[in-house]
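Peer 1: quick check, what structure comes out for this input:
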Amino acid sequence: MNDVSAGQSHDLTLTGERTLPGIWHENYWFRRHEAAYLAVGPYCRDALVLEAGCGEGYGAALLAERHGARVLALDYDPATVDHVRRRYPRVPVLRGNVVALPLADASVDVVVSLQVIEHLWDQPGFVRECARVLRRGGRLIVSTPNRLTFSPGSRSGDRPANPFHTREFAPDELAGLLAPHVEVERLLGVHHGPRLAAWEAAHGSIVAAQLAAPVPEWPAELRAQVATVAAEDFELRADGLADSLDLLAVAVRR
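Peer 2: Predicted coordinates for the structure are as follows:
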């Protein structure tokens, strides 16, 4: 495990709504999220960054520690905010609503919001608020599950099967949501790298395997694979968006 997640213990409950570090059977999902944070880190170097919907706080801490970013973390849940204050005391954290950000216009360089937008009811309002607090030339960086692979067979606008999601996005749908307020500079997909692809060729979908049985009933090969997944086992690239696991958009405030 890396320096952010090693030795982690929790006063937060793993509900399926968000991932948490330091839990071996959650490691696949945590590393999949961590890969996105590592990819966006260079955009945050020495910048004033708002993480809108910080969750457990590991991402804000990672951006601050590895990239010298001045990160302000924000979340709506009081227990989560209290946890971030205790676990990451060097990360300033606010309680607030991401569709009514408690920040002045044009006050930050970067807004990072990973795996959040699919949980919101007012998604256009969220994008509008992010654009409002960004300085001109600043970037909004958003990630979300790819509807085409996360909920196969679903159609645009369908209510997701995941009870924590309000609306999921295909690549063109995410770009279309962002376009009225920011200019999409890059749209990337998160994919399994060679090690995970090889495991799936032998055993089938690692996601499906994790969902097929309770953790105590996982076969030994699945337990071993999940526990050893690293952020480096995922790739972000612009090709093959329709087949990607997650989408990551980098957009500029003009």
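Peer 1: going forward, measure contacts between C-alpha atoms and count neighbours the same way
Peer 2: Noted.
Peer 1: which residues in this protein form strands?
Peer 2: Assigned strands in the chain, in chain order: 48-52, 70-75, 93-95, 108-114, 134-145, 183-192, 234-237, 246-252 (criterion: DSSP state E).
Peer 1: and the fourth one, how far out from the chain's middle?
Peer 2: The one in question is strand 108-114. 12 Å (C-alpha atoms, centre = their mean, to the nearest Å).
Peer 1: alongside the first, I'd like the structure of this one:
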Amino acid sequence: MGILYFFNKKENKDKYIKWLKKNAGERMDANRKELFKPDRCDFHLDRYEFASKYIKDGNKVLDVASGTGYGAFNIRKNNPAIDIIGVEIDEMTVEYANFIYGGGGVISYLKGSILNLPFEDNTFNVVTSFETIEHIEDDKGQVKEVLRVLKDGGLYIVSTPNAWSKHLFGKTKYHVRDYTYEEITSLLSDYCKILECYNQNSGSITPFNHRQKRGIVKTTNENKELAECFILVCQKTS
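Peer 2: Now for the predicted structure:
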């Protein structure tokens, strides 16, 4: 049985890696730098490293649009004394996440929509949602649904690309819209308190990076146009 299990597990892993390669344009696993550009992997991983600083022992954490699961996995690696769940709308992506990162029942990945999350009100201390809001037609509904499942005083940590791409090349592929600093802060401040806003840059040679070093720095009026992405730390107020 042990040998059979080993070969079945290897066969399944090969199946998921093949699927990941085929869908690399829309799906990525930033922990697999052998399959994706290392600088882009670091760009995605840096957000989860950043979010981990806001999470405390005993917190219940939700990663919305958790994709292939690497983000929730890395958050828990940094914060082992938490409960964390990932929700992703694509069924095959959920299968991948559970197979690669959900072993032992430590992290659960569920199929679900950010517009109809399968949780009771006031469930989570922290919700992360990175590079999601620009893909959703009903962005206001998305924000309201996240806040519904957050506890009072809980944190909503969200990222979205700066709308430089809209000015350079038109709307980004796969995006419903792109946000300027003014647009994303206006949207979020209608529903929650924005505690902090940061620029994130990859340090890459793409024009989107504006020749900035890799890192996450506080957004100011002087540097907001240089952001590759914005990361906003928001709080649900009663």
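Peer 1: returning to what we had before: let's have the strands of the first structure in TSV, adding distance to Val226 of the first structure.
Peer 2: As requested, those are arranged in TSV below (distance: least, C-alpha to C-alpha, whole Å):
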stretch	distance to Val226 of the first structure
strand 48-52	27
strand 70-75	28
strand 93-95	31
strand 108-114	22
strand 134-145	19
strand 183-192	13
strand 234-237	13
strand 246-252	18
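Peer 1: nearest to Pro171 of the first structure, out of the ones you listed?
Peer 2: Smallest distance to Pro171 of the first structure across these (C-alpha to C-alpha): 6.8 Å, for strand 246-252.
Peer 1: angle of that closest one against strand 108-114?
Peer 2: Inter-element angle recorded for strand 246-252 of the first structure and strand 108-114: 170 degrees (by axes from the mean of the first three to the mean of the last three C-alpha atoms, to 10 degrees).
Peer 1: average offset between strand 246-252 of the first structure and the second structure?
Peer 2: Strand 246-252 of the first structure: mean distance to aligned residues in the second structure after superposition is 0.4 Å, counting by mean C-alpha distance after the TM-score superposition for the first structure.
Peer 1: quick revisit: can I get the strands of the first structure in TSV with distance to Asn27 of the first structure and mean neighbour count?
Peer 2: Compiled in TSV, the strands of the first structure are given as follows (distance: least, C-alpha to C-alpha, whole Å; neighbours: other C-alpha atoms under 10 Å):
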stretch	distance to Asn27 of the first structure	mean neighbour count
strand 48-52	22	25
strand 70-75	23	24
strand 93-95	25	20
strand 108-114	17	25
strand 134-145	17	23
strand 183-192	14	19
strand 234-237	13	19
strand 246-252	16	25
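Peer 1: of all those strands, which one is nearest Leu38 of the first structure?
Peer 2: Taking C-alpha to C-alpha as the criterion, strand 234-237 is the member of the strands of the first structure that comes nearest to Leu38 of the first structure, at 10.3 Å.
Peer 1: where in the second structure does the closest one fall?
Peer 2: On the second structure, the counterpart of strand 234-237 of the first structure by TM-score structural alignment is residues 215-218.
Peer 1: how far off centre is that stretch?
Peer 2: On C-alpha atoms, centre = their mean, the centre of stretch 215-218 of the second structure falls 17 Å from that of its chain.
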